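Visitor: when you get a sec, could you give me coordinates for this:
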Amino acid sequence: MIPSGGVHLDDARAPEGMRIYAIGDVHGCADLLEAMYSKIDGEIARDKPQDWRIIHIGDYGDRGPDTKRALDLIIARSSDRRVLSLMGNHDEAWLNFLADPHPVGLFVTHGGDTTAHSYGVEANFGDAQGRKQARDALLAAMPQAHLDFLRGLPRSFSFGDYYFCHAGIRPGLALGIQDREDLIWIRREFLTIEGLHPKIIVHGHTPSAEAEMLPNRINVDTGAVKTGVMSAVVLEGITKRIIDVRQQTA
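Guide: Below you'll find the model as predicted:
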């Protein structure tokens, strides 16, 4: 039974006949993303689920070494409509920088230089002229498909008893009227709530040493760019399990 007032993880179900893979924050870790795709492909080929979805939870660039290749991989996969992608706060910040290279924007202060480098642009964010030159060079270097991808990212998806967003939700507010910025930025007000939500919230945004499966939410961000571990949750029927891939060491 679903407890009064919300859905408990133990009772949550994916849509009948559908397997869902929700992949944590990428942050330019193209090699890990490629390995995750390989693992997912192997499972789908082996198990032949009736239907499936792959959901990227957001934050595709910044900090990691190969944002361009990560977007190439995701966009190529997205030719299949069963592969879906969400907006993260770093993705919004990237678009904001392209519109206005502000000195204290998240892109400037938290790893946008590595994103630019992956497109062959050496960014100098130290002064207004350098930021404008970096913005102009990055706009010229980015394929139109990458710009279209970022500009078209939605803030949430919902399947069965699960609600997918990058950061979390504002507790007590109906899912249909959540604030756009909360969906990609919220932390404390969401993470500290132990009560149940209308659906299980599947999110990233806040790195954890291990993927978290709690009564009211699932966190799939295991800080790939720092830990070398990218995680995903697999949802099918009433089952929930975590898979991961790890950076190869010499």
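Visitor: every contact and neighbour count from this point should use C-alpha atoms.
Guide: OK.
Visitor: which stretches of this protein form helices?
Guide: Listed in chain order, the helices of the chain (DSSP state H) span 30-47, 67-77, 89-99, 106-109, 112-118, 128-141, 144-151, 182-185, 188-191, 224-227.
Visitor: tell me who's in contact with residue 236.
Guide: By CA atoms under 8 Å, 6 or more residues apart in numbering, the contact set of residue 236 is 13, 14, 15, 17, 18, 19, 20.
Visitor: to compare against the first, here's another:
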Amino acid sequence: MTETSIHYLDARAPDGMRLYAIGDVHGRLDLLAAMHRRIESELEYKPTADWRIIHLGDYVDRGPDSKGVIDFLIAAQKRDPRNVMLAGNHDIGFLDFLDTPDPDGLFMRYGGVQTAQSYGVDLTGDASWFGKAEAVRRGHQALVSAVPQAHVDFLRSLQLSLISGDFFFCHAGIRPGVPLESQSPQDLVWIRDVFHNHPGLYPKVIVHGHTPVPEAEVMPNRVNVDTLAWQSGMLSALAVDGADKRILTVQGKAF
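Guide: Below you'll find the predicted structure:
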């Protein structure tokens, strides 16, 4: 271990602050609400001087209620700004689609149809009659009208990373060898193999989602809490209190 690196076992939250980091939600409002109830119960029955609930991105696509998830997160942030939301690649993809309706982009290929449905919009249309591109264009116009400006503002406000104590939080991961403050936005929301396969320690323990795993993955240099909630019915979170670290899960219906 070098002087500027930290091992998971040694990593600590800031003094007096409990951290919670929640993995990819993907439209599963039921699981997000259940996780918040569990965390709120902990905070009530085992109080702490301060806390942060950090959401690691990918709030939309694939699951049934992306609109409800965004409504929930906006309300949570208004209620207490210690609810922190980071951007995932799917959240950025939603904004990109609202700006430019690419029929072959991330949004249309990976669950955007379900996101649109949660706003009462059918993006598929009668593609056999209009053609796919025209069906998407018509659906796009309806979706732009259906998405509240508050949702667009929320998505645009999402930060890409957060440092707290010995932890660095982001959606996907970091590029090894690049200082944390110099990481590219693309890597923070998209990176996979070169980050996952890096054997060395980082200046902070990286807490992320983005790449689904059957159960939360705890490594010496990183923690992955994306447990494919939209399909598996299991949403996971990392809880850190001083040097104490735990994985929390809530269960719901699998699809």
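Visitor: in TSV, list the helices of structure 1 along with mean neighbour count.
Guide: Shown next, in TSV, are the helices of structure 1 (neighbours: other CA atoms under 10 Å):
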stretch	mean neighbour count
helix 30-47	16
helix 67-77	19
helix 89-99	20
helix 106-109	20
helix 112-118	23
helix 128-141	17
helix 144-151	13
helix 182-185	22
helix 188-191	14
helix 224-227	17
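Visitor: columns distance to residue 166 of structure 1 on top of the ones you listed, output as CSV?
Guide: Listed next are the helices of structure 1 as CSV, based on distance: least, CA to CA, whole Å:
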stretch, distance to residue 166 of structure 1
helix 30-47, 17
helix 67-77, 16
helix 89-99, 8
helix 106-109, 16
helix 112-118, 19
helix 128-141, 25
helix 144-151, 14
helix 182-185, 5
helix 188-191, 12
helix 224-227, 15
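Visitor: ok so, going back, select only the buried ones of the contacts of residue 236 of structure 1 in PyMOL?
Guide: Command for PyMOL, covering only those of the contacts of residue 236 of structure 1 found buried under the criterion 16 or more other CA atoms under 10 Å:
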select buried, resi 13+14+15+18+19+20
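Visitor: distance to residue 234 of structure 1 added to the contacts of residue 236 of structure 1, as JSON lines?
Guide: Converted to JSON lines, the contacts of residue 236 of structure 1 look like this (distance: CA to CA, whole Å):
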{"residue": "13", "distance to residue 234 of structure 1": "12"}
{"residue": "14", "distance to residue 234 of structure 1": "10"}
{"residue": "15", "distance to residue 234 of structure 1": "13"}
{"residue": "17", "distance to residue 234 of structure 1": "13"}
{"residue": "18", "distance to residue 234 of structure 1": "11"}
{"residue": "19", "distance to residue 234 of structure 1": "7"}
{"residue": "20", "distance to residue 234 of structure 1": "6"}
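Visitor: what's the neighbour count on residue 110 of structure 1?
Guide: 14 (other CA atoms under 10 Å).
Visitor: correct me, but it touches residue 64?
Guide: No. Counting by CA atoms under 8 Å, residue 110 of structure 1 does not reach residue 64; the two are 10.8 Å apart.
Visitor: circling back: closest one to residue 238 of structure 1 among the helices of structure 1?
Guide: Closest to residue 238 of structure 1 of the helices of structure 1 is helix 30-47 (CA to CA; 16.6 Å).
Visitor: what span of structure 2 lines up against the closest one?
Guide: Mapping helix 30-47 of structure 1 onto structure 2 (TM-score structural alignment) gives residues 29-46.
Visitor: cool, and stretch 164-181 of structure 1?
Guide: Using TM-score structural alignment, stretch 164-181 of structure 1 pairs with 169-186 in structure 2.
Visitor: what lies in contact with the matching stretch?
Guide: So stretch 169-186 of structure 2 is in contact with 21, 54, 56-58, 86-89, 160-163, 187-192, 194-195, 198, 202-203, 206-211, going by CA under 8 Å, 6+ apart.
Visitor: for stretch 127-136 of structure 1, same thing?
Guide: By CA under 8 Å, 6+ apart, stretch 127-136 of structure 1 touches 97, 98, 101, 102, 103, 116, 121, 122, 123, 124, 125.
Visitor: what's the fourth one aligned with over in structure 2?
Guide: Residue 102 of structure 1 maps onto residue 102 of structure 2 when the alignment is built from TM-score structural alignment.
Visitor: got the contact list for its match?
Guide: Neighbours of residue 102 of structure 2 in contact, by CA under 8 Å, 6+ apart: 108, 136.
Visitor: how near is it to residue 96 of structure 2?
Guide: 9 Å (CA to CA, to the nearest Å).
Visitor: show the end-to-end separation of stretch 106-115 of structure 2, please.
Guide: 12 Å.
Visitor: same question, stretch 59-71 of structure 2
Guide: OK, stretch 59-71 of structure 2 end separation, CA to CA: 11 Å.
Visitor: which residues touch it?
Guide: 24-29, 32, 88, 90-91, 94, 107, 110-115, 117-119, 151, 230-231.
Visitor: ok, stretch 75-86 of structure 2 next?
Guide: 51-57, 73, 158-161, 170-171.
Visitor: reformat these as TSV; add distance to residue 135 of structure 2.
Guide: What follows is the contacts of stretch 75-86 of structure 2, written out as TSV (distance: CA to CA, whole Å):
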residue	distance to residue 135 of structure 2
51	46
52	42
53	39
54	37
55	33
56	32
57	29
73	31
158	30
159	33
160	33
161	36
170	35
171	32
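Visitor: just those residues now: which is nearest residue 7 of structure 2?
Guide: residue 170 (17.6 Å).
Visitor: now that closest one: how far from residue 137 of structure 2?
Guide: Taken as CA to CA, the span from residue 170 of structure 2 to residue 137 of structure 2 is 33 Å.
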